[in-house]
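> Sequence and predicted structure, then a few things I'm wondering about:
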Amino acid sequence: MDKRIIIIIAAIIVIIAIIGIYAYSASNNPDKSKLRISTTTSLEDTGLLKEVEAAFEKKYPGVDVQIVSGGTGIALQYGERGDVDLMLVHDKKREQEFIKNGTGTNRTEFAYNYFWIVGPADDPAGIKGLNATAAFAKIAEMGEQNPDQVKFVSRGDDSGTHAREKKIWNDSGVGYQNVTNQSWYIESGKGMGDTLILANERNAYTISDSGTFLAFTKDGKISLVPIITTGSDLLNIYTAMPINPDRHPQTNIEGANNFVNFLISPEGQQIIGNYGNQQYGQPLFTPIVTNPVPSLLTPLVSNPVPA
């Protein structure tokens, strides 16, 4: 073979090898100028995350926070695929499974509020004064008797709110599987804001995080009223979970940990605790570090978060 051809072939092989090494290196080295976060819709719809993001980017001016909003189920899918660096969600059972399977490094609880059972002001099912499980049982009973007057709208989107709704149906003795095919039970398949609007249009009950409900009520988008707002069944805790770089090497774990630590820092907790006072006359979330849930039995951080 011609010597020149051999040299050319060797040069091509070297170039291909260099390109391969560069591509591998790039795929395993995170872009620290970007922090990708998937979040539950309530943190986005209320506007809290926008305020936290602005404060974080001011403290870390070299980082561009990129947020995608969806239900907890969607957020977990993003995390499983390694499409994001950090998740902000609210479904403890699935969070613990996510940590157990090694996709997340730890779960850090940073805020809470309560799910509210909301509905028409005239309360056609007569649930006022009941607890959450008794209320769901009464809605099912009255919905079967009078489906034209008593309706329930579900998110039906595998979100954290939907997961809590299913749990309450099951705990009530009715059983989630027994309501999904009923004429009075309606699935929106959408986020919290759209579900509230649909429930308002259908004059129906639904379950909502208190923050989104207050935001939509203040804006005049809905006329539903809160009917049941307290009880351990309705406690709603928000958690941050960084993606494990051992599972997805391109994860910006430094940025993710910085954001988690910012959320639980005095500055971050103050932003959370104050948010909503000016706009809605009351805070939409409670900072969990400075105001822990009285009955909270689990540690705020399952594993330590590196500084």
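Done, it's in. The structure displayed is predicted, hence computed values, not measured ones.
> from here on, contacts and neighbour counts on C-alpha atoms
Will do.
> So what's the gap between stretch 242-262 and the chain middle?
Centre-to-centre, stretch 242-262 and its host chain are 17 Å apart (C-alpha atoms, centre = their mean, to the nearest Å).
> what does stretch 153-167 give?
Taking the mean of its C-alpha atoms, stretch 153-167 sits 12 Å from the chain's own mean (C-alpha atoms, centre = their mean).
> So what would you say the end-to-end distance of that stretch is?
15 Å (C-alpha to C-alpha, to the nearest Å).
> Which of the residues in that stretch are classified as buried?
Neighbour counts over stretch 153-167 (16 or more other C-alpha atoms under 10 Å) mark 153-166 as buried.
> Go through these and flag which are in helices.
With DSSP state H as the criterion, helices contain 160-166 from among these.
> The buried residues of stretch 153-167 into CSV, with extra columns for distance to residue 132?
Below are the buried residues of stretch 153-167 laid out as CSV (distance: C-alpha to C-alpha, whole Å):
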residue, distance to residue 132
153, 16
154, 15
155, 17
156, 18
157, 21
158, 20
159, 19
160, 16
161, 14
162, 14
163, 14
164, 11
165, 10
166, 12
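> out of these, what pair is the most spread apart?
Using C-alpha to C-alpha, the pair of the buried residues of stretch 153-167 lying farthest apart is 153 and 160, separated by 15.4 Å.
> give me the number of residues near residue 239?
Neighbours of residue 239 under the rule other C-alpha atoms under 10 Å: 23.
> Name the helix or strand for it, please.
Assigning secondary structure by DSSP states H and E places residue 239 in strand 235-242.
> Flag every buried residue along that strand.
In strand 235-242, residues buried by neighbour count (16+ other C-alpha under 10 Å) are 235-242.
> quick one: it to chain centroid distance?
Offset of strand 235-242 from its chain centre (C-alpha atoms, centre = their mean): 7 Å.
> by contact count, what packs against that strand?
Here strand 235-242 touches strand 86-89, strand 108-119, helix 253-263, going by 3 or more C-alpha pairs under 8 Å, 6 or more residues apart in numbering; DSSP states H and E.
> any chance of the ones you listed in TSV, with mean neighbour count too?
Shown next, in TSV, are the helices and strands packed on strand 235-242 (neighbours: other C-alpha atoms under 10 Å):
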stretch	mean neighbour count
strand 86-89	29
strand 108-119	25
helix 253-263	21
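> For residue 4, find the nearest of the ones you listed.
For residue 4, the closest of the helices and strands packed on strand 235-242 is helix 253-263, at 48.0 Å, according to C-alpha to C-alpha.
> helix or strand right after that closest one?
That would be, after helix 253-263 and using DSSP H and E, helix 266-274.
> second one coming, line it up with the first:
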Amino acid sequence: MIPDFIRASIVALGLTAGASLAEEPFIIVQSTTSTQNSGLLDYILPGFEAETGIDVRVVAVGTGQAIRNAINGDGDVLLVHSKSAEEQFVADGWGVERFDVMYNDFVLVGPKSDPAEVKGDTDIIAALAAVASSKAPFVSRGDDSGTHKAEMRYWQVTDVDPTVASGTWYREAGAGMGASLNIASGMGAYILTDRATWLSFGNRGDLEILVEGDPRMFNQYGVILVNPEKHSKVRATSGQRFIDWLIGADGQAAIESYELDGQQMFFPNAR
């Protein structure tokens, strides 16, 4: 039987340990599925956490949902890829300041049989028009993510409204990039994806990159501190420390060094 004085010591130690855990500094980053699915965050965050002692807890959702979550106060930092939406987030007072972080590009992947005959094209608008004309299966994320927003911008230029064909050749997944790629792989469908997620994606099936190189497929990422004047629980000091690290020399070097099979996944370009 444990003596009372030893039991009291154990309880006291447990309370102290519990208090330490409760006081452990952390931030919540609302981010995109591409930064998570590509493996980037798993690669760079340990360096920041070891240097600062700040635990980074990532909520990986589409850009639109990440922005809505931040507006609701469910996060300290926003790391997404839809510049116009990010600038509106700041203009509306929900964010303090936006910073460029890095970029890569979008690519159109599709089946090797290529029924729309777009392989080798460098014009994403012409390629999507050809897909629509051929009524070849196309999977859209359909989730208001940065990738989905870019896709819809491209469709708008084609003067094709693919949503009228929803459920036929045009399928809206309402899911993250990895899940949507799985659907496209199973269907042998075309899909727009960021390059980093594609490079890290294992279940490619019969899919391959068919269209790339259009300057309109440039994919910029930005980072923003959620405004503590809107939500008093925002961990502004720790959040800003993460942003400063991400756009500073150490964070930019970490981003630049992340490769998969010898290919650089993201290109740092913070000011």
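On my side now, so go ahead. These numbers come from a predicted model, not from an experiment.
> hmm, back to that, distance to residue 34 of the first structure added to the helices and strands packed on strand 235-242 of the first structure, as a markdown table?
Formatted as a markdown table, these follow (distance: least, C-alpha to C-alpha, whole Å):
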| stretch | distance to residue 34 of the first structure |
| --- | --- |
| strand 86-89 | 11 |
| strand 108-119 | 21 |
| helix 253-263 | 8 |
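> Could you pick out the longest helix of the first structure?
helix 3-27.
> Show where that one falls in the second structure, residue numbers please.
On the second structure, no counterpart of helix 3-27 of the first structure exists by TM-score structural alignment.
> Could you tell me the angle between the helix or strand following that helix and helix 253-263?
Next in sequence after helix 3-27 of the first structure, counting helices and strands by DSSP H and E, comes strand 34-39. Angle, strand 34-39 of the first structure to helix 253-263, by axes from the mean of the first three to the mean of the last three C-alpha atoms, to 10 degrees: 60 degrees.
> how close does the residue nearest to the spatial centre of the second structure sit to residue 186 of the second structure?
Nearest to the mean C-alpha position of the second structure, counting by C-alpha atoms, centre = their mean, stands residue 32 at 2.2 Å. Remark: distance between residue 32 of the second structure and residue 186 of the second structure (C-alpha to C-alpha) = 23 Å.
> before we move on, what about residue 138 of the second structure?
Residue 138 of the second structure is 12 Å from residue 186 of the second structure, by C-alpha to C-alpha.
> So the two - more neighbours on which side?
Using other C-alpha under 10 Å, the more surrounded residue of residue 138 of the second structure and residue 186 is residue 138, with 25 against 14.
> corresponding residue for that one in the first structure?
In the first structure, the residue matched to residue 138 of the second structure (TM-score structural alignment) is residue 152.
> Once you drop chain neighbours, what's closest to that match?
Counting by C-alpha to C-alpha, 6 or more residues apart in numbering, residue 205 is the residue found nearest to residue 152 of the first structure once chain neighbours are left out, at 4.6 Å.
> Pretty sure that neighbour sits against residue 121.
No: checked against C-alpha atoms under 8 Å, the pair residue 205 of the first structure and residue 121 is beyond contact range at 10.1 Å.
> Settle it for me: which of the two has more neighbours?
More crowded of residue 205 of the first structure and residue 121, by other C-alpha under 10 Å: residue 205, with 28 against 12.
> Can you tell me how far the equivalent of that one over in the second structure is from residue 230 of the second structure?
Aligned counterpart of residue 205 of the first structure in the second structure: residue 190 (TM-score structural alignment). Look at residue 190 of the second structure and residue 230 of the second structure: by C-alpha to C-alpha, they are 41 Å apart.
> And for residue 33 of the second structure?
Between residue 33 of the second structure and residue 230 of the second structure the distance is 26 Å, computed by C-alpha to C-alpha.
> Counting neighbours, go ahead and name the busier of these two.
More crowded of residue 33 of the second structure and residue 230, by other C-alpha under 10 Å: residue 33, with 24 against 14.
> My read is that the more buried one contacts residue 61, right?
Yes: Residue 33 of the second structure lies in contact with residue 61 (C-alpha under 8 Å); the separation is 5.2 Å.
> what do the two both touch?
Shared contacts of residue 33 of the second structure and residue 61, defined by C-alpha atoms under 8 Å, 6 or more residues apart in numbering, comprise residue 176.
> how about the strand holding residue 239 of the first structure, which residues of the second structure does it hit?
Strand 235-242 of the first structure maps onto residues 218-225 of the second structure, going by TM-score structural alignment.
> Contacts for that stretch next, please.
The contact list for stretch 218-225 of the second structure, computed with C-alpha under 8 Å, 6+ apart, reads 76-83, 86, 95-106, 194, 236, 239-240, 243.
> Determine how far the longest helix of the first structure lies from the middle of the whole chain.
Averaging C-alpha positions (C-alpha atoms, centre = their mean) puts helix 3-27 of the first structure 45 Å from its chain's average.
> mind listing what the match of residue 205 of the first structure touches?
By C-alpha under 8 Å, 6+ apart, the contact list for residue 190 of the second structure reads 108-111, 136-139, 184.
> now the residues you listed as JSON lines including distance to residue 6 of the second structure?
Putting the contacts of residue 190 of the second structure into JSON lines (distance: C-alpha to C-alpha, whole Å) gives the following:
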{"residue": "108", "distance to residue 6 of the second structure": "66"}
{"residue": "109", "distance to residue 6 of the second structure": "65"}
{"residue": "110", "distance to residue 6 of the second structure": "67"}
{"residue": "111", "distance to residue 6 of the second structure": "68"}
{"residue": "136", "distance to residue 6 of the second structure": "73"}
{"residue": "137", "distance to residue 6 of the second structure": "69"}
{"residue": "138", "distance to residue 6 of the second structure": "67"}
{"residue": "139", "distance to residue 6 of the second structure": "63"}
{"residue": "184", "distance to residue 6 of the second structure": "61"}
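> What's residue 47 of the first structure aligned with over in the second structure?
Counting by TM-score structural alignment, the partner of residue 47 of the first structure is residue 39.
> any idea how far its match is from residue 128 of the second structure?
Residue 39 of the second structure is 29 Å from residue 128 of the second structure, by C-alpha to C-alpha.
> between these two, who's got more neighbours?
Using other C-alpha under 10 Å as the criterion, residue 39 of the second structure and residue 128 rank with residue 128 on top: 26 against 18.
> Map that one onto the first structure.
Structural alignment (TM-score structural alignment) places residue 128 of the second structure against residue 136 in the first structure.
> Report all helices and strands that the one helix or strand its match maps to contacts.
Assigned by DSSP H and E, residue 136 of the first structure belongs to helix 132-145. Contact partners of helix 132-145 of the first structure among helices and strands, from 3+ C-alpha pairs under 8 Å, 6+ apart: helix 160-171.
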